[in-house]
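Novice: Quick one: sequence plus predicted model below, questions after.
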Amino acid sequence: MSYSQMTPSQTKARALALLLPAALLAGAWGSQLIGGLVPCEMCHWQRWPHYAAVVAAALAFVVPGRAVRLTLIAGAAALIAVSGLIGIFHAGVEYHWWQGITACSTSVSGAGISTDEMLRRILAAPVVRCDAAQWKMFGISLAGYNAIFSLGGAAVIAWLIRRRA
């Protein structure tokens, strides 16, 4: 194998760096659109690093150069870990281990509507509390599962990058 080619484990790391955040985002969007869960502000914070990780990992499939690919894969792993850290913080807020830094939130779009219509939409929109988990399984919230899968996945990706053939 030439130095310019990735090892089989690095190829697996690249695939995992793309599939893990894509799967976690699919789960988040599925729970929102199909399951009816309304994400709070901190839920959205956890999604942003995953969006960026998907972009970085996808670029690692198309850019030339082993070093650039590995840098993009490592960057994706770091972004996935950031989402996991935000998930830990959010889960801690849900379990009341510490105080959150955000107020309750709602998502109301109001471009080009009257003030009365905007007020009506605000009053009708659900208020989502960041300190109350909407869903749990085995006592773990979605933020907790994001932390587990994100940090575990980022560690596996890092290990695969460095693993010798």
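Specialist: Everything's here; your move.

Novice: alpha carbons only for contacts and neighbour counts from here, please
Specialist: Fine.

Novice: Could you tell me how far the residue of the chain most remote from its centre is located from Ala77?
Specialist: Distance from the C-alpha centroid of the chain peaks at Asp116, with 35.5 Å (CA atoms, centre = their mean). Taking CA to CA, to the nearest Å as the measure, Asp116 falls 46 Å from Ala77.

Novice: What of Ser105?
Specialist: 29 Å.

Novice: Name the residue in the two with the higher neighbour count.
Specialist: Ala77 (33 against 16; other CA atoms under 10 Å).

Novice: and that one, what does it touch?
Specialist: Ala17, Ala53, Gly153, Ala154, Ala155, Ile157, Ala158 (CA atoms under 8 Å, 6 or more residues apart in numbering).

Novice: For the residues you listed, pick the one with the most neighbours.
Specialist: Counting neighbours by other CA under 10 Å, the top entry in the contacts of Ala77 is Ala17, with 33 neighbours.

Novice: For that one, give me its contacts.
Specialist: With CA under 8 Å, 6+ apart, Ala17 has these contacts: Ala53, Val54, Ala57, Ile73, Ala76, Ala77, Ala154, Ile157.

Novice: What count of nearby residues applies to Leu85?
Specialist: Count around Leu85 with other CA under 10 Å applied: 20.

Novice: Please apply the same query to Arg120.
Specialist: Arg120, neighbours per other CA under 10 Å, totals 11.

Novice: adding another structure so you can compare the two:
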Amino acid sequence: MRNTLIVIAAGGSALLLAGAFLFQFMGYLPCEMCLWQRWPHAAAIVIGALALAIPGAALPVLGALAAAVTSGIGVFHSGVERGWWPGPSSCTGGGGGALSGDLLSTDGPRLIMCDQVSWELFHLSMASWNALFSALLVIVWIAAARART
């Protein structure tokens, strides 16, 4: 039972990460906070692989922590998108730093704003969906930590 729950939890992070890369491939470029949400999923996948080989509750607890971190970032990002609180000045509002050169130039990297929703389903942005599904993964990780074997 423990290993099944670990596979579900780590697999859930793998699917969410794959979905993020699929959206990026489809042209929905990630903002800075979107990228922040990816790292805990990557960690959860590695933790899951290790937890399958190493018994005990410590690694599933770390997996739950990784899922909770990405869920928390998703909640924060959703609040920034909805204007409930300010986000990082580097990717909200005017984008922070000073601009130089030709402002009409299309050369160089594009700044993707963290306070702009680029895609939503049922009035929930990608960050909101990540927060919701990652919170569910926390529950699965905790169940894996509590499972005997």
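Specialist: Structure's in. What do you need? Just so you know, these numbers come straight off a predicted model, no measurement behind them.

Novice: TM-score them against each other, please.
Specialist: Once superposed, chain against chain, the TM-score is 0.83 (TM-score structural alignment, normalised by the length of the second structure); 138 aligned residues with a CA RMSD of 2.2 Å.

Novice: Could you tell me whether the residue farthest from the centre of the first structure really is in a helix?
Specialist: Yes: applying DSSP: H, G, I helix; E, B strand; the rest coil, one finds Asp116 of the first structure inside a helix.

Novice: Now go through the contacts of Ala17 of the first structure and say which are in helices.
Specialist: Ala53, Val54, Ala57, Ile73, Ala76, Ala77, Ala154, Ile157 (DSSP state H).

Novice: show me what contacts Trp39 of the second structure?
Specialist: Per CA under 8 Å, 6+ apart, neighbours of Trp39 of the second structure: Thr70.

Novice: ugh, typo on my part, it should be Arg38 of the second structure
Specialist: Arg38 of the second structure neighbours (CA under 8 Å, 6+ apart): Leu17, Ala20, Thr70.

Novice: Quick one: the helices in the first structure, in order.
Specialist: Going by DSSP H, the first structure shows helices at 8-33, 41-62, 66-94, 115-124, 142-162.

Novice: which of those helices sits most buried?
Specialist: With neighbours taken as mean count of other CA atoms under 10 Å, the helices of the first structure reach their highest mean count in helix 66-94, at a mean of 23.

Novice: Compute the inter-axis angle for that one and helix 41-62.
Specialist: For helix 66-94 of the first structure and helix 41-62, the angle between their directions (axes from the mean of the first three to the mean of the last three CA atoms, to 10 degrees) works out to 170 degrees.

Novice: tell me the angle of helix 66-94 of the first structure relative to helix 8-33?
Specialist: Going by the same axes, to 10 degrees, helix 66-94 of the first structure makes 40 degrees with helix 8-33.

Novice: any idea how far Glu120 of the second structure lies from Arg82 of the second structure?
Specialist: The separation that Glu120 of the second structure has from Arg82 of the second structure, given CA to CA, amounts to 12 Å.

Novice: Then Ile45 of the second structure?
Specialist: Distance from Ile45 of the second structure to Arg82 of the second structure, by CA to CA: 30 Å.

Novice: what's the answer for Ala66 of the second structure, then?
Specialist: With CA to CA as the criterion, Ala66 of the second structure and Arg82 of the second structure are 24 Å apart.

Novice: got it, and Leu22 of the second structure?
Specialist: From Leu22 of the second structure to Arg82 of the second structure the distance is 24 Å (CA to CA).

Novice: before we move on, what about Leu17 of the second structure?
Specialist: The gap separating Leu17 of the second structure from Arg82 of the second structure is 23 Å, by CA to CA.

Novice: what sits against the residue most central in space within the second structure?
Specialist: Nearest to the geometric centre of the second structure sits Gln37, at 2.7 Å (CA atoms, centre = their mean). Neighbouring residues of Gln37 of the second structure by CA under 8 Å, 6+ apart: Thr70, Ser71, Ile73, Gly74.
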